[in-house]
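Asker: I'd like to go over a predicted model; first the sequence, then the structure.
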Amino acid sequence: MEKIFRVLPYTERQKVTFATFTFKDDAQEWWLLTLEREDIVTWARFLKVFYEKYFLDLLREQKASKFIHLRQGTMTVAEYESKFTQLAQFVTYVIPTEAQKARKFEAGLNAEIKDRLEVLKLPTYVEVVDRACATKKRIKASRFGEPNQRKRF
């Protein structure tokens, strides 16, 4: 679903409607009962309610632990960002603000990238991810560019 929502401009309510349209049997009954108690209009709220129902506490705790200990390691920045986003939905209580989300992502980056970003104190997650990708490209280019520079001299 998330993949579809990245390319189609659905509103928050449309995302919920689209996702719940596919429910059948027990899931459909659960959803109708849930709607009687609460009008769920945002995707984030839907995911929270859905995961509380269909993911055991133990599984959520495992996902939270993976998120808390997540580091870039051998992943590319894009792979790290994807894993970060995937796990973050299970632990919104760990990163309740945009700035905290940005700092957590930054903290898990490899040292050569993190050192260059920390001084900037970028306020949003999107800005940190964008700058991390650009920084990695610059680091890579400078590594490949150095030998060429020496050959000219």
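Answerer: That came through, no problem. Numbering: from 1, shown residues only.
Asker: could you use CA atoms for every contact and neighbour count after this?
Answerer: OK.
Asker: what comes up buried for the helix or strand containing Ala44?
Answerer: Secondary structure from DSSP states H and E places Ala44 in helix 43-54. By 16 or more other Cα atoms under 10 Å, the buried positions in helix 43-54 come out as 43, 46.
Asker: compute the inter-axis angle for the following helix or strand past it and helix 43-54.
Answerer: Next along the chain after helix 43-54, taking DSSP H and E as the criterion, comes helix 57-68. Here the directions of helix 57-68 and helix 43-54 differ by 130 degrees (axes from the mean of the first three to the mean of the last three Cα atoms, to 10 degrees).
Asker: same for helix 57-68, what does it pack against?
Answerer: Helix 57-68 is packed against helix 77-88, with contacts defined by 3 or more Cα pairs under 8 Å, 6 or more residues apart in numbering; DSSP states H and E.
Asker: what lies in contact with the helix it packs on?
Answerer: For helix 77-88, the external contacting residues (Cα atoms under 8 Å, 6 or more residues apart in numbering) are 63-64, 66-67, 70-72, 105, 109, 129, 132-133, 136.
Asker: how about 6 Å then?
Answerer: With Cα atoms under 6 Å, 6 or more residues apart in numbering as the test, helix 77-88 has contacts from 67, 72.
Asker: comparison target below:
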Amino acid sequence: MLEEWIRMFDKIFEVVDCPEDRQVELATFYLRQQADLWCMFERPACRQDPEFGWESLKDKLLERFYPAHVKVEKYEEFLHLKQVSISVMEYHKKFLELARFASVLVPIGESKVEKFVAGLNFEARKALTVSKPKTLNKAYLCAIDLYRVQHVQKGIQETRMRSFETSVAPVVMSLSFTGAEPS
């Protein structure tokens, strides 16, 4: 949440061309709850530092509200991330959320693609290993297409099974009531 907030302000400052000397003031105006209390007590000491600015505030906020043990937990979660029973979209979203904690593990595009593919279910992993997508986005699009096709195929199989059951069941039932042997 905090990282999203920081990225949002980075974008706002860039778009509105906010002067550097006003960025801290604007950002701290929007702080809430614990972060607002923290800032209220830290602001006087921060203002004593002539070099203090938006980048310094971001670092201090992340240091305070995103401690090292949380980063380690997220890194571990990323290491063991698997699609299992979630959709490709959910897996991709979780992958992106956690990948930032493992920049050492997946520093370049190819490593990210390999890690993403390795966490997919077996069928998707098999298909993407053959197609060898070069970017994470291509891997995601291939996996989502495969997932869609698998769902269509599953629906067709279920429809066939239901139609088979409705066409065969009356015949089997009539044979069992008459005592006739099927030929």
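Answerer: Nice, thanks for sending it over. This is a predicted model, so every value here is computed, not measured.
Asker: now what about the TM-score between them?
Answerer: Aligned and superposed, the two chains score 0.69 in TM-score terms (TM-score structural alignment, normalised by the length of the first structure); 141 aligned residues with a Cα RMSD of 3.8 Å.
Asker: what does Gln83 of the second structure align to in the first structure?
Answerer: For Gln83 of the second structure, the aligned residue in the first structure is Gln72 (criterion: TM-score structural alignment).
Asker: what is the neighbour count of its match?
Answerer: As a burial measure, Gln72 of the first structure scores 20 neighbours (other Cα atoms under 10 Å).
Asker: which ones are touching it?
Answerer: Residues near Gln72 of the first structure by Cα under 6 Å, 6+ apart: 80, 108-110.
Asker: just Ala139 of the second structure next, same as before
Answerer: For Ala139 of the second structure, the contact set (Cα under 6 Å, 6+ apart) comprises Pro133.
Asker: which residue in the first structure lines up with it?
Answerer: Counting by TM-score structural alignment, Ala139 of the second structure lines up with Val128 in the first structure.
Asker: okay, the angle between the helix or strand containing that match and helix 77-88?
Answerer: Using DSSP H and E, Val128 of the first structure falls within helix 125-152. Using the same axes, to 10 degrees, the inter-axis angle of helix 125-152 of the first structure relative to helix 77-88 is 160 degrees.
Asker: just checking the distance from helix 125-152 of the first structure to the centre of its chain.
Answerer: Helix 125-152 of the first structure sits 23 Å away from the centroid of its parent chain (Cα atoms, centre = their mean, to the nearest Å).
Asker: check stretch 39-47 of the first structure too.
Answerer: On the basis of Cα atoms, centre = their mean, stretch 39-47 of the first structure sits 17 Å off its chain's mean C-alpha point.
Asker: residues near Val113 of the second structure, how many?
Answerer: Val113 of the second structure has 21 neighbours, counted by other Cα under 10 Å.
Asker: please enumerate residues in contact with the helix or strand where it lies?
Answerer: In this assignment (DSSP H and E), Val113 of the second structure forms part of helix 109-119. The contact list for helix 109-119 of the second structure, computed with Cα under 6 Å, 6+ apart, reads 82-83, 106, 125, 136.
Asker: can you do 8 Å?
Answerer: Residues from elsewhere that reach helix 109-119 of the second structure (Cα under 8 Å, 6+ apart): 81-83, 92, 95, 105-106, 124-125, 128-129, 133-136, 139.
Asker: and it, what's buried?
Answerer: Applying a neighbour-count criterion of 16+ other Cα under 10 Å, the buried positions in helix 109-119 of the second structure are 112-119.
Asker: could the residues you listed go into TSV alongside distance to Tyr30 of the second structure?
Answerer: Putting the buried residues of helix 109-119 of the second structure into TSV (distance: Cα to Cα, whole Å) gives the following:
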residue	distance to Tyr30 of the second structure
Lys112	34
Val113	37
Glu114	39
Lys115	37
Phe116	36
Val117	39
Ala118	40
Gly119	38
